[in-house]
Every structure is written in structure tokens, then in C-alpha cells.
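Trainee: fold the following and give me the result.
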Amino acid sequence: MAAPPWGPPRLDGFILSERLGSGTYATVYKAYAKKDTREVVAIKCVAKKSLNKASVENLLTEIEILKGIRHPHIVQLKDFQWDRDNIYLIMEFCAGGNLSRFIHTRRILPEKVARVFMQQLASALQFLHERNISHLDLKPQNILLSSLEKPHLKLADFGFAQHMSPWDEKHVLRGSPLYMAPEMVCQRQYDARVDLWSVGVILYEALFGQPPFASRSFSELEEKIRSNRVIEDFFAHPWVDLEHMPSGESLARATALVVQAVKKDQEGEAAAALSLYCKALDYFVPALHYEVDTHRKEAIKAKVGQYVSRAEELKAIVSSSNQALLRQGPSAQDLLKEMARDKPRLLAALEVASAAIAKEEKVGGEQDALDLYQHSLGELLLLLAAEPPGRRQELLHTEVQNLMARAEFLKEKIKMRESRWEAESLDKEGLLESLRSSCTLQ
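Mentor: Model (predicted):
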């Protein structure tokens, strides 16, 4: 039925209420299903008379894309209808508003919150890109929040979305200039990677409260965002860390690693078992974030407490072994330094390794020590590859192996400490009471 001039349109089966937002072609209303469930939905009303050929194609593509996908961080299209005047997209309702409003009411977001949001957005984008779909209009206004109490991102507004293989190139200008990649702003050909530029701009806005390239004119904006730098591999970046995003698979992955850890433990391989227990913790923490059932959560916590206790015992064993190695090490390292007097680069790398050992022995110096170990090893591995056969090569090979073992152990120690901090953070919410006494890594 036609919309009365003083209120929202009427649609069979639904009661349309407050207006949630509007754009060039559409107005979005909050609505209630008339059936028994009284389900709350959002209805996007598109006036037929406002559509031209291009916008009709965009609308049809949006419907086609959303009809065929289901993902926890993409807004769901439940149905669509039409009448003489309008086309109606019946969407999942997101009570938390959009990300733009969420950022601006808080001014900036803490890095921890921004990271969780980026994980969720990356998960949705990876899902789309695997299906050769590009959004092409990523901005905070098009990202909705499920609620304000426990917000989950929902990517929305696929009006500019396109089916694009990674190697496809387009040249039609789409999206919002503030969030456009340089190749779009400059009206060159572009491909699916433009979505990742937009993600970077959104992250910047979340952390600093405003987009990085705000300007008074389009030409000024174009000048500001010109750049030849290659966009990194976003989905694999360690800060995004999709691998450890809380999900239904987190517990299964943690359990599989624990099974391997127990096997190595039984075989007497303490270092390998410790490493596997640490990797399992990286999945147990997000598993606890994901779990909502109180009894299952308590069962997971109890198991994690046992694993942390055993990891602590293994850490002491491995640490004792490494200390023995350290006591043996100086004479071999001193001999190698003596043999490296004609190799300034080798001598410098060995001095960095000595500094790493000294740092490791100091309280709170683990991260600095690890950085020094990695710097030293980067040099020593190159030098080892170029070293001719002989006694110096043998000593250098042994030294590299020793330093790698120490660096790996230190890396696992730091990971365990970080997992403990994360666990203690959850504990403040009443989730990990049993770990407080059993996961002290000092």
C-alpha cells in the first residue's frame, strides 16, 4: 500500500514504527511482525520513483547477495516484498545503532575493543572475499551493532556491493570519499583490495575519533590520500589474529592441542609439551569468551586450571635445563668470539646475543631479551649460511641452535604470561576465579 504523507508506509504482516535512518533512495524503519512472535526487524523502504537504471541494478545485486549468505557478522536479509510504490527489504534489527554513533559518543575506542571489532569485520570480509564479493562502501555508518550491552558488529548496506574475483578490475566510482582507496578516488581501475583500505580508515577513526584524511574539498582529499604503498596482508596480520577470534571452533582447537601436549608430556619431551600447552591456552581464553552456558564455562575453567598447573611444572623443568645450558655456554661462546676477531659483523651479532642473555636474567626484561635474540639470530643465520666448513662453522651452528632454543622458550614464557593477563582480565568479570592462584608466572 502507498505510504500516507504523515507517517511510514503500511506493509502486510508488519507494523512499521520509528524511522532509523534515511538516504538518497531508501528510508529504514523499525518494525514488528504481526504474528505471535512479535519479532523486531528493520525494514528498508526503497521508493520506486527514486530509482534510476543504475540504482535498480544496485538494489537487485544487494538482494541477490544478501539472499545467498549467512554470517554472524553480516546483517541478515530475512525477506523482501514490493507494492505499487516501494520495494521493502526486511532485515535483521540491530539495536545498537551504527559504529559511527558508537565511536562518537565515546570519542575514541580502547585498542582492545577496536581489535575485537576489527576481528569481527575481518571475519565478515574474509567470508565475502572467499565468495568473490566486495562491499565497496565500507564506512562506520554501514556497520551496525547488535546491541549496546554486548555489541557484535554486523556489516550492512550492500547497495554498492559487487561480485568481484580478486583479479577483477572495475572503474565505476562507488562509496564514500573519506573511506575510498586512492585508486578509486583518482578514478583509476581498482580491485577487491579497496575494501581493506576502507578497513584501515575505519580502524584509524575508531582509535583517534576522526578519519585520517578529513578535508574541505574532494581535490584536497585526493591529494592527501595519494600513496604508492602496498596494502599489507590484512587477514593474516597478527594484530587482527583471526585464528584466535572467539568462535564455536575455539574449544575444539584447544582440546586438540592439549591431546598433543599430554602425549609429548608422557614421552618426556618437556619443551614440546610446554609449547603445546601454551598454544592451547591461546584458544581456551577465546573459548571462554565465546561460551555462554554457565556449567560448560565452569567445566572449561576447571580443565584450564589443571593444564596451567602442569604447564607451570614443565616451565620449571625447561627453565632448569636452560640454566644448565647457560652455565655451559660462555666458554663455547667466548671461543667463538675469539675466532671471530677477523669478522666484525659476526662479532657484533655475538655481542647482541650476549646482551640478550643478560637482559633475560633481569626481572621484566623478557621482551627486550627476545627482541635482541631475534635480531642476533637474523644476523647469525645469514653468516652461518656463508661460513665455509670448519671448526668455526661447527661452533657457530651450535651457538645458533642454543640461541634459538632460548628464544623459543622465552617466546612461550611471554605467551603464557600474556594468557594469564587475559585470564585475569576475564576473572574480574567472574569467569576465571580458579585460575588466579594457579597461573602465577612470576
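Trainee: from now on I want contacts and neighbour counts done on CA atoms only, so please keep to that.
Mentor: Fine.
Trainee: buried set for stretch 72-80?
Mentor: For stretch 72-80, burial by neighbour count (16 or more other C-alpha atoms under 10 Å) applies to 73-77.
Trainee: strands of the stretch 151-300 of the chain, start to end?
Mentor: 153-155, 162-163 (DSSP state E, counting those that start in this stretch).
Trainee: and this one, so I can compare the two:
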Amino acid sequence: MAAASPGQSPAAGSSKPASRGRSGTTSRKQRSLFRRRRLGAHTFQSADEFDTIAVLGTGSFGKVFEVAHKQTQERFALKVLDWAEMQRLDMIDQLEAEKHIMRKLGQHPHIVGLLATWTSATDLYMLLQLVPGTDLFEIVRAHKVVPPPRAARYIAQIARGLDYVHHKHIIYRDLKLENLLLNEATDSVLLTDFGLAKDVHSRNGKTKTICGTIQYMSTEVLAGMPYNYRVDWWCLGVVLFVLMVGKYPYGQVRF
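Mentor: Below is the predicted model:
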């Protein structure tokens, strides 16, 4: 993958998360894609405002870091995306759609919030709410099954988040254990990663793109038929099944 900072892996305690060594001029499209966003009374302008605490994850075109704001010491998740690599993979429009959707969703108790965005000459930055804990995939892998009362509580929380997403006329399209973060401090679940989400602009708006994770896909999606927000409820049923049984509904794959 293209690391967010080529040739460097920011260590815990380093003062500058994923900044580039080379200089350059930010393109007009790049500037318009990620204009600076205000969080409270402060407008973030640079990764230099944060200390890196840890690397939380690595993807195809960037990394996610746990960071602390130098002035306030408040913790966040900072997603750093390689602009050139995203152009090469033709991912710019998808990123723009994800940013639009997360801004439209705003803040909700069961959705990871987008707090700010900005650019450098070579990278795109998304400052996100930090969820202290793990995802439900790791919970199932560690414990095999989740006790029914706990599973019911998690499903109810996910359903509240999904219902909010749908009322904003958005189809999530990638509901799965890996995208459900458990805040261990509050024992609450939050939806994250809206890279495949679709704004259909009305409650019953439809789309027909085949996307998602195959173990969770509904029959309509797999068949290439038009579908609406109800496919997300199918995915939630799969999540419930896995939490209770410890395997996917189809096949014999166990965690």
C-alpha cells in the first residue's frame, strides 16, 4: 500500500503525524475537495497541530492515527490519505461523496463524526471522533459468541444509528462487524466508514450498484436489482446472526 508518509512510520509520541518530506503546490481540485473545516472555535490547518500517539490502521491509500491536539490534549482519529495514490486509483469522487455524507450526518451518538478536513501539498486529512475500544469483529473473534442480552443491546444501538442514516436519505451499504466500533468506556456501538454509502435524496430512493461485503449482501444487491435502504436491515440481520452463532449464515466459516 501507499503509506501516508512514505518511508516513515510515525512512532508513538512523535510530534508530526504523516507529513510529507517533499514540497509542492496543492491543486485547485484538491483545495476544493477538502476546505478547512471549523471545530468549535478553532480551525485546524495542519497536522503540525497534533502529536501522534499510535497507528490505528493501514489501508490501500493511507493510514489512520490516534492523535492528541497539542494545545488541548484532546484525542482524535486522524485519517491521512495519499492524494496521488487516490488519483491513480480514481477514488477522488468517492472520497468527495463520503465527505458530503459525513457532513450531512453531523453528530449522532451511534455514528463516528467527521470533525474537520484539510489538505497539505500531498495529503488529504480527515479528523474524526476517536472511539476508545475495538470493533465487533474482534469481539466475536475473541469470544466466539456474544451473550444474548448484550447482543440485543448492541443491535438496538446499531438500529438507532441506521434509522438516523436512513432519515437523512442515505443507504449505508457496508454494514458489517468491522465497521461497528465498540466504545468500551460506554459499552456503545458506533457506525464508521461511509466510503460505500449512497445519498439517494429521498426516503425511498433506489440505486443498483453492486457493492458491499459479500457475506452481508442481500439477494437484491447480489442479483444487480434496484434496491433501497432496506438492504441495510438485511445486513443488520446478518450481524445479529454472527453475534449469536459465531459464524456467517451461509457456509461453515467460523471466527
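Trainee: mean per-residue distance, the longest helix anywhere in structure 2 versus structure 1.
Mentor: Ranked by number of residues, the top helix in structure 2 under DSSP state H is helix 148-167. Compared with structure 1 after the fit, helix 148-167 of structure 2 shows a mean deviation of 0.7 Å (mean C-alpha distance after the TM-score superposition for structure 1).
Trainee: ok, and what's touching the helix or strand immediately after that helix in the chain?
Mentor: Counting by DSSP states H and E, the element after helix 148-167 of structure 2 in chain order, helix or strand, is strand 170-171. Residues from elsewhere that reach strand 170-171 of structure 2 (C-alpha atoms under 8 Å, 6 or more residues apart in numbering): 101, 165, 197-201, 228-229, 232.
Trainee: could you tell me where strand 170-171 of structure 2 falls in structure 1?
Mentor: The alignment of strand 170-171 of structure 2 onto structure 1 (TM-score structural alignment) covers residues 133-134.
Trainee: that stretch: average distance to aligned residues in structure 2?
Mentor: Mean deviation for stretch 133-134 of structure 1: 1.1 Å (mean C-alpha distance after the TM-score superposition for structure 1).
Trainee: looking for the alignment partner of residue 16 of structure 1 in structure 2.
Mentor: Match for residue 16 of structure 1 (TM-score structural alignment): residue 52.
Trainee: and for residue 47 of structure 1?
Mentor: Checking TM-score structural alignment: residue 47 of structure 1 goes with residue 82.
Trainee: which one of the contacts of strand 170-171 of structure 2 is nearest to residue 95 of structure 2?
Mentor: Nearest to residue 95 of structure 2 out of the contacts of strand 170-171 of structure 2 is residue 101 (C-alpha to C-alpha; 9.8 Å).
Trainee: that closest one in helix, strand or coil?
Mentor: Following DSSP: H, G, I helix; E, B strand; the rest coil, the label given to residue 101 of structure 2 is helix.
Trainee: in ChimeraX, select just the buried ones from the contacts of strand 170-171 of structure 2.
Mentor: To isolate the buried members of the contacts of strand 170-171 of structure 2 in ChimeraX, using 16+ other C-alpha under 10 Å:
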select :101,165,197,198,199,200,228,229,232
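Trainee: closest to residue 214 of structure 2 out of the contacts of strand 170-171 of structure 2?
Mentor: residue 232 (13.1 Å).
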